[in-house]
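Visitor: based on what follows, work out the 3D shape:
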Amino acid sequence: MSSSQTADVAIIGGGITGIATAYYLSKRGLRVTLIERDHLAAGSTGRTVAGVRQQGRSRWQLPLMFEAVKRWKTLEEELGAPVGYQQHGHLMLAANEDVLDFFKTGPYGVDEQATEGLDTRIVSREEVLELVPRLKGPFVGGRYTGSDGGAHPQLTVNAYARAAEARGAKLLLGTEAVGLVIEGDRVRGVKTSAGTVEAPFVVNAAGVWAKEVGSWANLDLPITPERGQVLLSGPLPPLVRPYVIHGDLEGQRVYLRQRHDGRIITGLGNPEQKPGWSTDVDPDFESELRRRLRILIPDLADIPRESTWGGLYEVTPDTEFIIDVLQEPQGLVLACGFSAQGFGPGPAVGDLLAEWIATGKRPELLAPFSPERFKRGTVRKHRLLGEMSGKSDSGH
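Guide: Alright, predicted model coming up:
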């Protein structure tokens, strides 16, 4: 790379949000340069369970997920490459009647989301066993959404990358963003370890490092890093169809999903997880996971381990996203704070954000995610029993 190059949009971060935005901007004819200090999907995206979940989404996220699922269904055709997408359903098990009642009448429960058009329903223990005959318990029933699913994160990111490059996007991998170029009240580009990328728009899609990127523009983004831990099995014959989570109202849970390649990815929710930068796997993680699998689905307790890992995801105070095209500094675009829920909506976020940048008009579906809510004190608290790449779903 030369000491300086130009683009219409520079993007910091090579996860699902960054690369999807790069593709859709390139599709609109804009010149895009994406900057990633490691390889694509090196952060949260590459370590996610990769669910595509509508169930349990907040009323602000659910319409965005409807749009995302539309794109997921045709994404392989659009990009001309496999992404491992399966619409295999999502089953959240209730350990007791209190949890089952929460699934039905609680915030973003079946009663609320069914009125918003989601095909979600309460299922009895007998119906659960029809969906997953290998389950043993303990559970009294659950919540099922047949149109939910999952994909393969690396395949998805790679497919977006090839399609973006085919439309002229430049991917600067192994190149670290080290600062912003700001003149007056306007962003003018990105300083990198290999020179400067001049651009009137800069997208902060840096995941857990988005707070640091924001600080280069004197922004204090309310983002903290948290860790998830998962185990990936070797290839197995079909054993479980829907994405399964078993949990209680205190946040104790085990989750698992069998991918398109036969591998099962599984992990534990940890309500005691503290913010921090460690990606170490706890010494007792695998033994505790297998202990709980033995109770829930004994046939899976001894699945062969291919790998285990810890990964980081960024969390906001209300676990809602931060998406905005700022006016101060003008041209800085925020696409971060996905709170372990960013993989599923990735195609819709990328497409709508590209529309916003290209036209200057904010899509209505992105309006709820302005960071102005933190300044106004209107942070929305809600409870979500979901899977991350360890704690919830960035999952999804």
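Visitor: contacts, neighbours, all on C-alpha from now
Guide: OK.
Visitor: which stretches of the stretch 51-200 of the chain form strands?
Guide: For the stretch 51-200 of the chain, the strands defined by DSSP state E, counting those that start in this stretch cover 51-52, 90-94, 120-124, 141-145, 149-150, 170-173, 177-183, 186-192, 195-198.
Visitor: list the contacts of the second one.
Guide: It stands for strand 90-94. Strand 90-94 is contacted by residues 53, 55, 100, 139-149, 242-248 when judged by Cα atoms under 8 Å, 6 or more residues apart in numbering.
Visitor: following up with a second sequence; could you model it the same way so I can compare the two?
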Amino acid sequence: MSKSADVIIIGGGIVGAATGYYLAQAGYKVRLIEKGYLCAGSTGRCIGGIRQQFTSEGSIKLMLESVRHFSNMKEELGIDVHWYPGGYLFLAHSPEKKEAFLANIAVQQSFGLKDVRWVDAYEAGQVAPGLNIDGLLGGSYCPSDGQAYPFAVVNGYAEKIKSLGGRINTFTEVTAILQGGGRVQGVKTAEGPEYHAAIVINAAGPWAKEIGMMAGISVPVEPERHEALITEGVEYLNIPMLVDYRTDGGYFQQFRHNGQFIGCYSPVPSVPGHSTDSTHEFLHEMPKRMLKLVPALAPVKVIRQWSGSYENTPDGNPILDRSPLEGFYVIAGMCGHGFMLGPAIGRMAADFIKKGAKEPPIAEFALERDYSSQEAMK
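Guide: From the prediction side, this is the model:
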């Protein structure tokens, strides 16, 4: 079996799989290497939300493209990924949050997200039946935001890579980046084989920093533990993804295809590191936060909990760039948004690599950039 390829991709989540698909579609011989099973990392542990409501031009425009991909994915990949535009509703319980959302909406509309709008408390209760509107001033609502099933998406891309002549190595851990003549030459794996390619892509998610170190490249990505839970399936209530930024808030939605509610919240203080332990504290706390927003969920039973990693950059924006090592690219640091950004990021990365461009396609995604600005809608 040949161990040479045009491109080696490290990481079997949405970013690696989507990038591999679009490169294979362009005629590149692709080898994707994943140390576990496909979707074993952040992608398989996310809650499946897909939104266009960001505050940076790059992220908004990428998400407009991603939603177009998700809406056509059944036809493109030949698999039902359970895409459904159920919407996102960001809740404002303070005048400060209302003003921030109104400013964000203006920015989003200016960059092409035309259906995002402010809804008052009454209308919020209409678009989210059963929502507790006590103390609610309103929210930022985008009906074209939605949901999809991460495992179906990644496996759909993977099957397409293979059908286009690419290879996928699961349970294969990269232990070294091979270099020579001032450029990348391939990778060495824990299982023994070396795989060779003129292009190596670091799409390793929470482990992007460690892969970068193997190449002598500083990649400012830090993992942070986030927990999630899922309930039994119940009748579909037509509630959009609810996002409550209060310190005792959280994020949750109901999957349309099976009626299960899935949700999480951002821990305070944050929990850095690669741990994917689950806690009794989260299992006790998350249902309370859900019930505070939608009291009718009281009879619904939780059936499972887990945790995964956000792959955070200092400014909350991704990295999509070539590195100082010729042929070594970094596509990482999705900051908890990798699943939703993945299709557009993959397409953009493939185009960037095909062109052999020197500058990143979006300046705010450069590897060596000023990380002091902040994405407001993390």
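Visitor: care to give me the TM-score?
Guide: Taking TM-score structural alignment, normalised by the length of structure 2 as the basis, the two superposed chains have a TM-score of 0.94; 374 aligned residues with a Cα RMSD of 1.7 Å.
Visitor: now the strands of the stretch 51-200 of structure 1 as TSV including mean neighbour count?
Guide: Formatted as TSV, those follow (neighbours: other Cα atoms under 10 Å):
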stretch	mean neighbour count
strand 51-52	32
strand 90-94	28
strand 120-124	21
strand 141-145	25
strand 149-150	28
strand 170-173	19
strand 177-183	18
strand 186-192	22
strand 195-198	22
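Visitor: just the helices in structure 1 please.
Guide: Taking DSSP state H, the helices of structure 1 run over residues 16-27, 62-79, 97-105, 110-115, 125-131, 153-166, 210-215, 285-296, 346-359, 372-376.
Visitor: count of residues packed around residue 316 of structure 2?
Guide: By other Cα atoms under 10 Å, 21 other residues sit near residue 316 of structure 2.
Visitor: just give me the match in structure 1 for it.
Guide: Taking TM-score structural alignment, residue 316 of structure 2 has residue 319 as its aligned residue in structure 1.
Visitor: residue 353 of structure 2 now?
Guide: Checking TM-score structural alignment: residue 353 of structure 2 goes with residue 357.
Visitor: separation between residue 125 of structure 1 and residue 119 of structure 1?
Guide: Residue 125 of structure 1 sits 19 Å away from residue 119 of structure 1, going by Cα to Cα, to the nearest Å.
Visitor: oh, that last question was meant for residue 347 of structure 1, not what I typed.
Guide: 21 Å.
Visitor: ok, those two, which is more surrounded?
Guide: Legend: neighbour count by other Cα under 10 Å for residue 347 of structure 1 and residue 119, higher for residue 347 (29 against 16).
Visitor: in contact with whatever residue of structure 2 lines up with that one, which residues?
Guide: Taking TM-score structural alignment, residue 347 of structure 1 has residue 343 as its aligned residue in structure 2. The neighbours of residue 343 of structure 2, taking Cα under 8 Å, 6+ apart as the test, are 14-15, 18-19, 66, 69-70.
Visitor: mind putting these into JSON lines with neighbour count?
Guide: Listed next are the contacts of residue 343 of structure 2 as JSON lines, based on neighbours: other Cα under 10 Å:
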{"residue": "14", "neighbour count": "32"}
{"residue": "15", "neighbour count": "32"}
{"residue": "18", "neighbour count": "28"}
{"residue": "19", "neighbour count": "30"}
{"residue": "66", "neighbour count": "24"}
{"residue": "69", "neighbour count": "17"}
{"residue": "70", "neighbour count": "24"}
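Visitor: pick out the most distant pair among those residues.
Guide: 19 and 70 (14.9 Å; Cα to Cα).
Visitor: between the strands of the stretch 51-200 of structure 1, which gets nearest to residue 35 of structure 1?
Guide: strand 170-173 (4.9 Å).
Visitor: against structure 2, what's the mean shift for that closest one, could you check?
Guide: Comparing strand 170-173 of structure 1 with its match in structure 2 after superposition yields a mean distance of 0.4 Å (mean Cα distance after the TM-score superposition for structure 1).
Visitor: residue range for that strand in structure 2?
Guide: Using TM-score structural alignment, strand 170-173 of structure 1 lines up with residues 167-170 of structure 2.
Visitor: how far off centre is the matching stretch?
Guide: 21 Å (Cα atoms, centre = their mean, to the nearest Å).
Visitor: quick one: residues in contact with that stretch.
Guide: Here stretch 167-170 of structure 2 has contacts from 12, 30-38, 158, 161-162, using Cα under 8 Å, 6+ apart.
Visitor: quick revisit: most tightly packed of the helices of structure 1?
Guide: Counting by mean count of other Cα atoms under 10 Å, helix 16-27 has the highest mean neighbour count of those, with a mean of 29.
Visitor: what angle sits between that helix and helix 62-79?
Guide: With axes from the mean of the first three to the mean of the last three Cα atoms, to 10 degrees applied, the angle from helix 16-27 of structure 1 to helix 62-79 works out at 60 degrees.
Visitor: elements contacting helix 16-27 of structure 1?
Guide: strand 9-12, strand 32-36, helix 153-166, helix 346-359 (3 or more Cα pairs under 8 Å, 6 or more residues apart in numbering; DSSP states H and E).
Visitor: quick one: it aligns where in structure 2?
Guide: Using TM-score structural alignment, the partner range for helix 16-27 of structure 1 is residues 14-25.
Visitor: just stretch 224-239 of structure 1 next, same as before
Guide: The alignment of stretch 224-239 of structure 1 onto structure 2 (TM-score structural alignment) spans residues 222-237.
Visitor: gap between the matching stretch and the chain center?
Guide: Mean C-alpha position of stretch 222-237 of structure 2 versus that of the full chain (Cα atoms, centre = their mean) differs by 15 Å.
Visitor: repeat for stretch 228-248 of structure 2
Guide: Offset of stretch 228-248 of structure 2 from its chain centre (Cα atoms, centre = their mean): 18 Å.
Visitor: span of it from start to end?
Guide: Taking Cα to Cα, the first and last residues of stretch 228-248 of structure 2 lie 15 Å apart.
Visitor: list the buried residues in it.
Guide: Buried residues in stretch 228-248 of structure 2, counted by 16 or more other Cα atoms under 10 Å: 228-231, 233-234, 238-245.
Visitor: just stretch 26-37 of structure 2 next, same as before
Guide: Buried, per 16+ other Cα under 10 Å, within stretch 26-37 of structure 2: 28-35, 37.
Visitor: okay, those residues in JSON lines with distance to residue 272 of structure 2 next?
Guide: Converted to JSON lines, the buried residues of stretch 26-37 of structure 2 look like this (distance: Cα to Cα, whole Å):
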{"residue": "28", "distance to residue 272 of structure 2": "37"}
{"residue": "29", "distance to residue 272 of structure 2": "36"}
{"residue": "30", "distance to residue 272 of structure 2": "33"}
{"residue": "31", "distance to residue 272 of structure 2": "31"}
{"residue": "32", "distance to residue 272 of structure 2": "27"}
{"residue": "33", "distance to residue 272 of structure 2": "25"}
{"residue": "34", "distance to residue 272 of structure 2": "23"}
{"residue": "35", "distance to residue 272 of structure 2": "21"}
{"residue": "37", "distance to residue 272 of structure 2": "23"}
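Visitor: many thanks, we can stop here.
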